[in-house]
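S.K.: here is a sequence with its predicted model. Questions after.
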Amino acid sequence: MRRRVLEVLTVAVLGAATAGGCAQTVEGVAQREDGTVPDPDRTYGYVDDRCGLLDDSTVQATLGAAEVIRPYSGAVCQYILSRPGSGTIDVTFSWFDTGNLAREHELAARRGAVVKDTVVERHQAFSARRDVTGAACSATAAAGTGVLSWWVQYRGQKTGDPCVDAQKLLTATLRSDM
């Protein structure tokens, strides 16, 4: 019995010495891995009468609008929505299949937008708020081979947070399956 206790103590001492010898403190701040874009082969363009994989009723429901009109579809999709208590909301979707998130980020900052980096559905993204003719914001993310963006403006209003709505649409797009 005494021999068994001695063996256990020896193993415990050696284990503690080994663990202590391998332990180290690392300086710095933990950061998210800046890897590749999820779903690099997915396209987000205008397909089957949908913009960014969302149909009109999804855009309407996502923003809680009473009515939605899509006056233009193609390289970009434009929407005009009416929402009780918010009035008219102008929305634009765009997907640049060979775009670059860093370039879009730089352009938004250069145009005077307040830019905030974020991650949306595992995609590097940013919001860019710029209130010139009404409260307006875009949410842009690296997606597929390029970048996609939703821009939301509360027509004629200087209050409210259109970044929340832009990010809702961006999130819905990145969650969509074809």
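M.R.: Received it, and whenever you're ready, just let me know what you need.

S.K.: going by C-alpha atoms from here, please, whenever you check contacts or count neighbours.
M.R.: OK.

S.K.: check contacts around the closest residue to residue 133 other than its chain neighbours.
M.R.: The spatially closest residue to residue 133, leaving aside those adjacent along the chain, is residue 156, at 6.4 Å (CA to CA, 6 or more residues apart in numbering). The neighbours of residue 156, taking CA atoms under 8 Å, 6 or more residues apart in numbering as the test, are 133, 134, 135.

S.K.: most neighbours of all these, which one?
M.R.: Neighbour count (other CA atoms under 10 Å) singles out residue 135 as the most crowded of the contacts of residue 156, with 21 neighbours.

S.K.: wait, that one touches residue 160, no?
M.R.: Yes: under the criterion of CA atoms under 8 Å, residue 135 makes contact with residue 160 at 6.8 Å.

S.K.: presented hereafter is structure B, for comparison with structure A:
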Amino acid sequence: MTRRKLTGSIAVMSALTVVAGLTGCSRSVDGTAMKEGAGTSDQHSADQYPNLLKECDVLTNDVLAKTVGADPLDIQSTFVGAVCRWQALNQTSGLIDITRFWYERGSLDEETQVAKHLNYKIENKSIAGVKSIIMHGNDPNGSCGVASDAAGVVGWWVNPQGPGADACGMASKLMDLTLATNS
């Protein structure tokens, strides 16, 4: 193939790709355009779903702070969504990241497989009579997670940013307190 034919073929293919892309991404939508927040919303969703987005409130900030050795004034929520996150200033080892997750359709077996894939050290344990695992992360500060087989799978991770904290003890205590609230 000559250089001229090759250049022409590339130009034709490029043009077809652009036309196909524009055609594939455009469509008509019925209705009237409105600014974000201008429409009405269902003000009764809280009645229908009273616990929506309250997964992070299962333990208070005071309880979280006490469990990780922080002053209640030195803890703050950093994210709420599929997982709940906090940062607390531990009085001896510094900043600690705390993460809570609850996957209603998850399982302890899935969490175990993920932990194995990540080469975490895994211990089987019963917490508050519930089948659980302790997961030791592979970092020098001793991060530790606990997952329990409760209404899907629920878990806590404690990630100290410095050495000296008993992350597994803290994560286990948070799980024990969490499971006690479900009794």
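M.R.: Right, received. Where do you want to start? Bear in mind the structure is a predicted one, so any value in this text is a computation, not a measurement.

S.K.: hmm, back to that, so the alignment partner in structure 2 of the residue nearest to residue 133 of structure 1, which state does it fall into?
M.R.: Counting by TM-score structural alignment, residue 156 of structure 1 corresponds to residue 162 in structure 2. Recorded secondary structure, residue 162 of structure 2: coil (DSSP: H, G, I helix; E, B strand; the rest coil).

S.K.: show me what stretch 76-87 of structure 1 is in contact with.
M.R.: 46, 51, 60, 63-72, 88-95, 154-155.

S.K.: now the residues you listed: which count as buried?
M.R.: Buried subset of those (neighbour count, 16 or more other CA atoms under 10 Å): 46, 51, 60, 63, 65, 68, 88-95, 154-155.

S.K.: filter the residues you listed down to the ones in strands?
M.R.: Among these, the residues falling in strands (DSSP state E) are 68, 88, 89, 90, 91, 92, 93, 94, 95, 154, 155.

S.K.: what does the second one correspond to in structure 2?
M.R.: What it means is residue 88 of structure 1. Using TM-score structural alignment, residue 88 of structure 1 lines up with residue 95 in structure 2.

S.K.: roughly how far apart are that match and residue 165 of structure 2?
M.R.: Separation of residue 95 of structure 2 from residue 165 of structure 2 (CA to CA, to the nearest Å) stands at 10 Å.

S.K.: go on, residue 133 of structure 2?
M.R.: For residue 133 of structure 2, the distance to residue 165 of structure 2 - CA to CA - is 19 Å.

S.K.: just residue 139 of structure 2 next, same as before
M.R.: In terms of CA to CA, residue 139 of structure 2 sits 13 Å off from residue 165 of structure 2.

S.K.: who's more crowded, those two?
M.R.: When neighbours are counted by other CA under 10 Å, residue 139 of structure 2 and residue 165 differ, and residue 165 comes out ahead with 23 against 11.
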